[in-house]
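Novice: Test case, fold it:
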Amino acid sequence: MLNLFIVAILFFLLVFSTFLVVQLPFITFLFADIPTEVTVSYSNSLIATGYFLSSMQIPIIILSSLILNPRLNFFFISIYYAIGFYGIPIFYGGGGKEYLNQPTIGYLISFLPVSIILSRFAWKENNYKKYLFNSRYIFFLAFVALLSIHFIGLITAFIVLGANSSFINLFQAYFYIPFLSQLLLIAVTCIFATNFNRLKFYVLAKYRRYVNKTLKNSTKRRQLVKK
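Specialist: The predicted model follows:
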């Protein structure tokens, strides 16, 4: 029951995060053209700094992967896909089958496999103290997940736009700038996920002890009544 409640909350956060756009700072070497979607605050012949707009989808996906087990993650993201591809605009930039032609489709496609794999490693052997409560291990997994999401996003963007754009420009726009800028968000997400899991398992342990104690007391009362 608790897990279903958490799934419902995370689904609401994922849909809400689609429309929650934040400004993330970036710094990049001018090895390629600066995307038109970003705002440049300073630039010279070598580097450029500024900010770009990003939704909170990826941090929520990684958060769900660290809080939910693989089966619940599959259920959670599959529902999100089904509603979005049905036509309800809950994806970043719209919804429906026509979204498959968007250059950002790779990010969306990557959510399910990356989330399940990340969740499987985070919940490895159900050894909570060794894995779920290990901040360094969790951050490493989230780092690899973020890297994988942007890599898949880059490859699919090149497939969709490859004939019209150079790979180095796509690398700058779809991988380098967003990946580095989102690392701080992912670090905060990992800290929250680790502490949330600690709290969840603490509450569950207290609840189990309370139930066991109540059952024991009930058994003792029945035995006394029989006597």
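
Novice: use CA for all of it now, contacts and neighbours both
Specialist: OK.

Novice: Which strands and helices lie in contact with the strand or helix carrying I77?
Specialist: I77 is part of helix 70-86 when elements are defined by DSSP states H and E. On a contact count with 3 or more C-alpha pairs under 8 Å, 6 or more residues apart in numbering; DSSP states H and E, helix 70-86 meets helix 2-19, helix 105-122.

Novice: Let me know the angle separating the last one from helix 70-86.
Specialist: Angle of helix 105-122 versus helix 70-86, following axes from the mean of the first three to the mean of the last three C-alpha atoms, to 10 degrees, is 170 degrees.

Novice: For helix 105-122, which helices and strands make contact with it?
Specialist: Using 3+ C-alpha pairs under 8 Å, 6+ apart, helix 105-122 sits against helix 57-67, helix 70-86, helix 135-161.

Novice: Alongside the first, I'd like the structure of this one:
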Amino acid sequence: MKAKEVSLVALFVALTSVGAQISVSIGPVPLTLQVFFVILAGLVLGPKLGFLSILIYDILGALGIPVFAGFSGGIAHILGPTGGYIIAFPIATFIAGLGRGKVRYLTSLMGLLVIYLIGWMWLARFVGFNKAFILGVLPFIVPDIVKAATAVIIAERLQGNT
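Specialist: Sure, this is the predicted structure:
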């Protein structure tokens, strides 16, 4: 990896960590800016480097570095109710990063879908299937679509594709 790529990967680890702290508690799953940076990482870095940046974020959190929402970290957090969302982040980043041009909107939404599906199924182990959907998916659909669309617009501007 080139120095610029290493720097960009590290930047998105840091941005995602900061985004996790911008949080509104609305139940077992907080509303944060993590998803925004997860999608943006894929769009800006591409699928491989984006995946790597968010995987590093997940690993740092799993090792106990307080990068998750509420300055939390540790393997217990990954194994807890919101762990599925965290596990889904690198996959979503990879999928979002596959898009070019107007397809970016679609791949970003597909990335969100992966986060929702994995997070929902994981959360359902703790609170049941229906309650997990109500608490862990439904309140996030509109805000996350806005975040994903904003990420696409920013990525296009950063890459000069306006």
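
Novice: For the two chains, what TM-score is obtained?
Specialist: The TM-score (TM-score structural alignment, normalised by the length of the second structure) is 0.85; 158 aligned residues with a C-alpha RMSD of 2.3 Å.

Novice: coming back round to it: where does the helix holding I77 of the first structure end up in the second structure?
Specialist: On the second structure, the counterpart of helix 70-86 of the first structure by TM-score structural alignment is residues 47-63.

Novice: Can you give me the buried ones in the matching stretch?
Specialist: By 16 or more other C-alpha atoms under 10 Å, the buried positions in stretch 47-63 of the second structure come out as 47-62.

Novice: can I assume I39 of the second structure is in contact with G99?
Specialist: No. Assessed by C-alpha atoms under 8 Å, I39 of the second structure is found out of contact with G99, at 10.9 Å.

Novice: Between these two, point out the one with more neighbours.
Specialist: I39 (34 against 19; other C-alpha atoms under 10 Å).

Novice: Can you tell me how far the more buried one is from A149 of the second structure?
Specialist: 9 Å (C-alpha to C-alpha, to the nearest Å).

Novice: Which neighbours do these two have in common?
Specialist: Counting by C-alpha atoms under 8 Å, 6 or more residues apart in numbering, the residues touching both I39 of the second structure and A149 are S108.

Novice: mind listing what A92 of the second structure touches?
Specialist: Contacts of A92 of the second structure by C-alpha under 8 Å, 6+ apart are 38-39, 108, 110-112, 114-115.

Novice: That one maps to what in the first structure?
Specialist: That one, A92 of the second structure, aligns with V114 by TM-score structural alignment.

Novice: quick one: that match and V225 of the first structure, what's the gap?
Specialist: 57 Å.

Novice: quick revisit: superpose on the second structure and give me the mean offset of the helix holding I77 of the first structure.
Specialist: Its aligned residues in the second structure lie a mean 2.0 Å from helix 70-86 of the first structure after superposition (mean C-alpha distance after the TM-score superposition for the first structure).
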